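>>> Coordinates only, no sequence provided:
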């Protein structure tokens, strides 16, 4: 949705075609940051230093084979590989010296650190080598929920209405790197009526992942690619997502700083040390301050639910700023930031038509927001077999309310 607001002024300055090509480039190519980790006190400095050692890997991780090939081509004495089906068992094996090194997706470090008893895991290990494994994303078909007979509704070809999935991944760097998706917001847009409905789904929501055939936290779906996150949300709400927009921390900060900051509304007084104290009402924030506002959850009794509400407030603020006349002169500078930090599968011709529609129609936008909630519990997940994780069990009535809101906006005339 950030990019939709940004693109409204592009035709006027003649940069539309170039920008659309840059923003949508490589939208079918994702990267898994695979790393070889050793304990923090290990004296290894490069891959050849672990020759002849025992190295653990997750047997469910297909990208591990690519790292093994690199290791085998580097060491003089071959290493012994051991497959694990439990990531915590593998982490323990590294920490207690059973394994000299382990191979895993770098995103798993934070997941392990979230578990009780592993809070200092990142301090006890060290990254020895990193390999970027490229994954070609397959074009998705209609999602089928094998566990449900509930009738789904899908969008028609009406170009005036569409659904965008906004994914915010929990890392800096390459926006196409697979990682946990900590922001999961649907933007249901009706161009004809000027109505945007934002629907937030908490990161810990316990949902069915159709592509994996099992249940997990929604945030973990991002580890398997944006298409897995889309499929899970489509299945939850019984909808078809038309497009996605994906952004990481560095992109988020850069765009807001280029805008000159935004005015975001806060329901609470709270402080994120050492960044900023936020007061009830509107707060003018920089990119870093907006990121801190959008990520904070420990300051609130509602935790992740309130974080989702704050994230939607940030999106509202960005849309309001980007559609204001004062920003038009800065579009060229903003575009330079967007090209490297936003990933989307929206075709350029579709965006072009949307921009033309906006420029030729006097639309006043109404932006509403809604978040679903649930009940916390510990249970098993697809990505962390053999252990339990904190999850949020969906509130069925909230989900039904979200479905009604989505359908209502799509049906508006």
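Right, received. Where do you want to start? It should be emphasised that the depicted structure is a prediction, and the values quoted were computed from it without experimental measurement.

>>> switch to C-alpha atoms for all contacts and neighbour counts from now on
Will do.

>>> Which of the three states applies to residue 62?
Classification of residue 62 using DSSP: H, G, I helix; E, B strand; the rest coil returns coil.

>>> what's next to the helix or strand containing residue 255, contact-wise?
Residue 255 belongs to helix 249-258 when elements are defined using DSSP states H and E. Here helix 249-258 makes contact (C-alpha atoms under 8 Å, 6 or more residues apart in numbering) with 168-173, 175, 262, 286-288, 290-291, 318, 330, 333-334, 337-338, 340-342.

>>> Sitting in helices, which of those do you find?
The members of the contacts of helix 249-258 that map onto helices under DSSP state H are 287-288, 290-291, 318, 333-334, 337-338, 340-341.

>>> hold the first one in mind and look at this next one:
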């Protein structure tokens, strides 16, 4: 009898030790991910490790003692739940890291994949079959990857023809309608195109995959200490945000990480500024992006007189998915709006015929809670008389601010998983992934509330002028002429953030308020609000 009890105790102890061995493996996996996950401050990881070690030690001691069966069962259930929790944490950390790399057009990973796609019904099944084929390459935001693939293909296959275009959305359309035979596309944009193009897996196939060593980018800006600027460009078209499309949302964010302060500048889409792609002739700001995101950045830098360090571009029709991912937003709604639901991915013909769409309304009032479909309806409306484009821009600013406020709130962790699912499909940025993680790590290390100050361009005037991108025969066109004062205000916000002026150094001259501030551009081709009434 005594021998049987010893065997039972030995058997029970062995089972307990096996449970602890599995838990140890899960510990190693979870904390390996945590220590290699640069977003998490080390102090939090060490604290978690100490707590985990104490728990493991207690469980180990308990495994060596005799306890009633019910206690042993509860202990084992606890170990299973702990394993599930730590395994989920490890998986989640990897998911966050992967999402950051997908959003960033510049990342710090060792390798990236590059794909060659053809139509599913094509007889091109391998890279050797590309001889004489027309291959599409993106020469916009992903030009480095395209150039790399072009050189590899030309070295392996003779007689190919390159078809360069600025965005993958158009190139994918060219591929599916037979205008090109193959498409070279990087891993980041492959996932984005797959998510935004209906029937992707049925229409195309991958015939070859390259691997490319990631280029090491020198980070000249410390985003945890230095003031930096981010240009947020929102396009009002479905599909990948890399496409050539007019920008309806143009926000310039001056970020001061030391003071946890953001100056958010809203630039009117019809702002009248020089377009570098058209020999510097004046054009609408929204049209500068038709020549690529970098052209818009150069336009704004030259006009406003401050550098733009990073950009983030979003497809504004994806706002519904983003708003739903953060659990809705609470914003002021200027007027009641009802329209057909355009929040789901549909073809252009379906949108025009309103096939399968329901009416969605956003009600006027302060601090209204909007879901994704309501936010999209409100952000796109501009037909009410007296509201127009300016009203739509105000609505879009409010929607973006609503999302930003949600991301900066203490509840952000509760919906971060949902946001990770949709963000890679609709957002791209040239901020390196290690810079993004450094910024988040810094905020988690010393979490403080952020303040946001909005600078709205509204002291200029609406006018009619010829624009470089449109025919003079149908002009002049509606534009917004900036005032010199509002440009001074933007420059002062950036200059003040950079200098962190001390109160004892503060002085001004009532006769010349801009004496000690940066000078605005003296380009004689610029047209200011004070020069309205004459078509230039």
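Happy to help now that I have it. Source: prediction; values computed, not measured.

>>> once aligned to the second structure, how far is the helix holding residue 255 of the first structure on average?
Aligned to the second structure and superposed, helix 249-258 of the first structure gives a mean residue distance of 1.9 Å (mean C-alpha distance after the TM-score superposition for the first structure).

>>> ranges for the helices of the stretch 201-350 of the first structure?
218-221, 226-237, 249-258, 287-295, 304-322, 331-341, 348-360 (DSSP state H, counting those that start in this stretch).

>>> which part of the second structure lines up with the shortest one?
Applying TM-score structural alignment, one finds that helix 218-221 of the first structure aligns to the residue range 285-288 of the second structure.

>>> Residue 92 of the first structure - how many residues pack around it?
Residues near residue 92 of the first structure, counting by other C-alpha atoms under 10 Å, number 14.

>>> Then residue 273 of the first structure?
8.

>>> Report the separation between it and residue 289 of the first structure.
Per C-alpha to C-alpha, to the nearest Å, residue 273 of the first structure is found 11 Å from residue 289 of the first structure.

>>> Likewise for residue 399 of the first structure?
With C-alpha to C-alpha as the criterion, residue 399 of the first structure and residue 289 of the first structure are 31 Å apart.

>>> Same question for residue 174 of the first structure.
Distance from residue 174 of the first structure to residue 289 of the first structure, counting by C-alpha to C-alpha: 21 Å.

>>> same question, residue 129 of the first structure
Counting by C-alpha to C-alpha - residue 129 of the first structure and residue 289 of the first structure are separated by 32 Å.

>>> okay, those two: which has more neighbours?
Legend: neighbour count by other C-alpha under 10 Å for residue 129 of the first structure and residue 289, higher for residue 289 (22 against 16).

>>> any idea where the strands of the stretch 101-250 of the second structure begin and end?
Secondary structure of the stretch 101-250 of the second structure by DSSP state E, counting those that start in this stretch: the strands cover 111-119, 134-138, 161-165, 182-186, 204-213, 228-235, 247-256.

>>> how about stretch 368-382 of the first structure: buried residues?
368-374, 380-382 (16 or more other C-alpha atoms under 10 Å).

>>> Identify whichever of the strands of the stretch 101-250 of the second structure lies nearest to residue 365 of the second structure.
strand 247-256 (22.9 Å; C-alpha to C-alpha).

>>> follow-up on the earlier one: just the ones of the buried residues of stretch 368-382 of the first structure in strands?
368-371, 374 (DSSP state E).

>>> Now for those: which two are most distant?
368 and 374 (20.6 Å).

>>> So what's the residue count around residue 6 of the second structure?
Residue 6 of the second structure: 11 neighbours (other C-alpha under 10 Å).

>>> no no, residue 187 of the second structure
17.

>>> same deal with residue 100 of the second structure?
Neighbours of residue 100 of the second structure using other C-alpha under 10 Å come to 23.

>>> Please apply the same query to residue 283 of the first structure.
Considering only other C-alpha under 10 Å, residue 283 of the first structure is surrounded by 16 other residues.

>>> my guess is it meets residue 266, correct?
Yes - Residue 283 of the first structure lies in contact with residue 266 (C-alpha atoms under 8 Å); the separation is 7.3 Å.

>>> How much space separates the spatially closest residue to residue 119 of the second structure that is not a sequence neighbour from residue 325 of the second structure?
Spatial nearest neighbour of residue 119 of the second structure, chain neighbours left out: residue 204 (4.3 Å); criterion: C-alpha to C-alpha, 6 or more residues apart in numbering. To residue 325 of the second structure, residue 204 of the second structure is 29 Å away according to C-alpha to C-alpha.

>>> what's the answer for residue 46 of the second structure, then?
31 Å.

>>> Could you check which of those two is surrounded by more residues?
The neighbour comparison of residue 46 of the second structure against residue 325 (other C-alpha under 10 Å) goes to residue 325, with 21 against 14.

>>> What lines up with that one in the first structure?
So, by TM-score structural alignment, residue 325 of the second structure is matched to residue 258.

>>> go on, residue 263 of the second structure?
Under the alignment (TM-score structural alignment), residue 263 of the second structure maps onto residue 197 of the first structure.

>>> now residue 73 of the second structure
When the first structure is aligned by TM-score structural alignment, residue 73 of the second structure is left unaligned.

>>> Show me which positions of the helix or strand residue 73 of the second structure falls within end up buried.
Taking DSSP H and E as the definition, residue 73 of the second structure sits inside helix 69-103. Neighbour-count burial for helix 69-103 of the second structure flags 72, 75-76, 79, 82-83, 86-87, 89-90, 92-94, 96-97, 99-103 (criterion: 16+ other C-alpha under 10 Å).

>>> The closest residue to residue 137 of the second structure other than its chain neighbours: what's it in contact with?
Closest residue in space to residue 137 of the second structure, ignoring its immediate chain neighbours: residue 164 at 4.9 Å, by C-alpha to C-alpha, 6+ apart. With contacts defined as C-alpha under 8 Å, 6+ apart, the neighbours of residue 164 of the second structure are 136-139.
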